[in-house]
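> Got a sequence here, can you build the structure:
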Amino acid sequence: MSEQQELQAKTAIVHAMRPQERLASFYRSRKSKSMYLILANDAGDYLPIRISNHRAFSGFLSVPTFELFPATRLETDIRAYLATADWIPFTYQDFFVLSLVKYGHHRGSMIQIDDSYLTFSEETQAIAFYQVVRSHKQIVMNGLSVKMNQVLGKLYATDLIGSFTKDGLLLVYLTEGGCRLLDLSANKYMDQFIQDYATLNWRVLDVPSNTSED
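Below you'll find the predicted structure:
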């Protein structure tokens, strides 16, 4: 993906957006010619978009794909999509779980995608996540609650978290879009997170029971 193509894509997106919408993040895949972006609006919602010449490698990624060429067609297609798109609320639960992913490695805590039965690579079942805790050269795997799995599934499907392989484990990382939404929503959610952070049990992760999805 050339610099000119990236600029063409950004120009088309900027022209297609409405005044209440903005480009929160934009990055190019290192392994393919795909571009991934996150749009945000004044209501605190977000919208992931993918620009590529091929389908996504994982069926668990639920992001609309647009072709880059011609650039005028890209602008028209995205403008039409934005006119009817269902924007996704970025909730405190999303903020909380993304923060666990971001700061977990400092605590020896990581999130793993279960692929023991090729669930992920062959998409035979619903995606499932586990917590991997490293302590004194030991590794412990913990199951996660239904709610944690639901939030992680949403974040993965909308490209706020991604996956990579390390030491035979399929681990989760924070994408650029996830990082940007954490920053953009900090003024709304940071005070609540600091309260929850103070009592957080890093050995057994879960979504706080006293929080709603708003």
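> Please count neighbours and contacts with C-alpha atoms only from this point.
Noted.
> which one in the chain is furthest away from the centre?
Going by CA atoms, centre = their mean, the residue of the chain most distant from its centre is His136, 30.5 Å out.
> One more sequence to fold, the one below, so I can look at both together:
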Amino acid sequence: MGQDIEKLLSAIRRYLDESDWYIFKYEDYFTLRALFILSRKRIYTYIDNTMEIFEQSKMGLVFYQIRRFYRKQCINPVSESLQKYLRRLFAPGLISGKQQESSDYSVYITRMGVTFLHEFGIRFDQRFRKDFSMVNIEYIEIPETEASMECAESLQNVFI
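Take a look at the predicted model:
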């Protein structure tokens, strides 16, 4: 019986070491890089906690942005596509929220998120520069890759 448990634990360990726990896509890279660039332009992303969603974890997270300039600030919603990828990055811990004095939760890129940016930079950065040059930084829409669109179409065909 002890050997069976050891074999099972060994098989589980091999599976965890060799399986993909997160498939990092171009859209994830775009979102992380955009967050980094926006913060340098004094546009910060926050988690909307007006309904105490963050503490209660009852619903999906809602994000918004604050642009600070001089003594003013402008609050803007984020696009649905950006919401989607911010939630996707939040779940595995590539981004996280830190509570501020005002009880708002500011979004930051975690160490693991920064590692992913560095690891995938060679693969995605050239396309990112091209795509990011065409976006409105005050309301970012995440560009869909052809592979993502094909995947969405094939899933749609399955459900029809």
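> hmm, back to that, translate the residue farthest from the centre of structure 1 into the numbering of structure 2.
Residue correspondence to structure 2 (TM-score structural alignment): His136 of structure 1 is matched to Tyr70.
> a helix runs through Val107 of structure 2, doesn't it?
No - according to DSSP: H, G, I helix; E, B strand; the rest coil, the state of Val107 of structure 2 is strand, so it is not within a helix.
> Arg28 of structure 1 matches what in structure 2?
Counting by TM-score structural alignment, Arg28 of structure 1 lines up with no residue in structure 2.
> Arg28 of structure 1: neighbour count?
Residues lying near Arg28 of structure 1 (other CA atoms under 10 Å) number 16.
> Roughly how far does the residue mapped onto Leu118 of structure 1 from structure 2 sit from Thr45 of structure 2?
Using TM-score structural alignment as the criterion, the counterpart of Leu118 of structure 1 in structure 2 is Glu52. Distance of Glu52 of structure 2 to Thr45 of structure 2, computed by CA to CA, to the nearest Å: 17 Å.
> Kindly report the same for Glu101 of structure 2.
The gap separating Glu101 of structure 2 from Thr45 of structure 2 is 16 Å, by CA to CA.
> Just want to know which of those two has more residues nearby.
Set side by side, Glu101 of structure 2 and Thr45 give different neighbour counts by other CA under 10 Å, the larger being at Thr45 (24 against 7).
> shouldn't that one be in contact with Cys74?
No - between Thr45 of structure 2 and Cys74 no contact is recorded; they are 11.8 Å apart, counting by CA atoms under 8 Å.
> pretty sure Tyr29 of structure 2 is in a helix, no?
Yes - secondary structure of Tyr29 of structure 2 (three-state DSSP): part of a helix.
> Alright, calling it a day.
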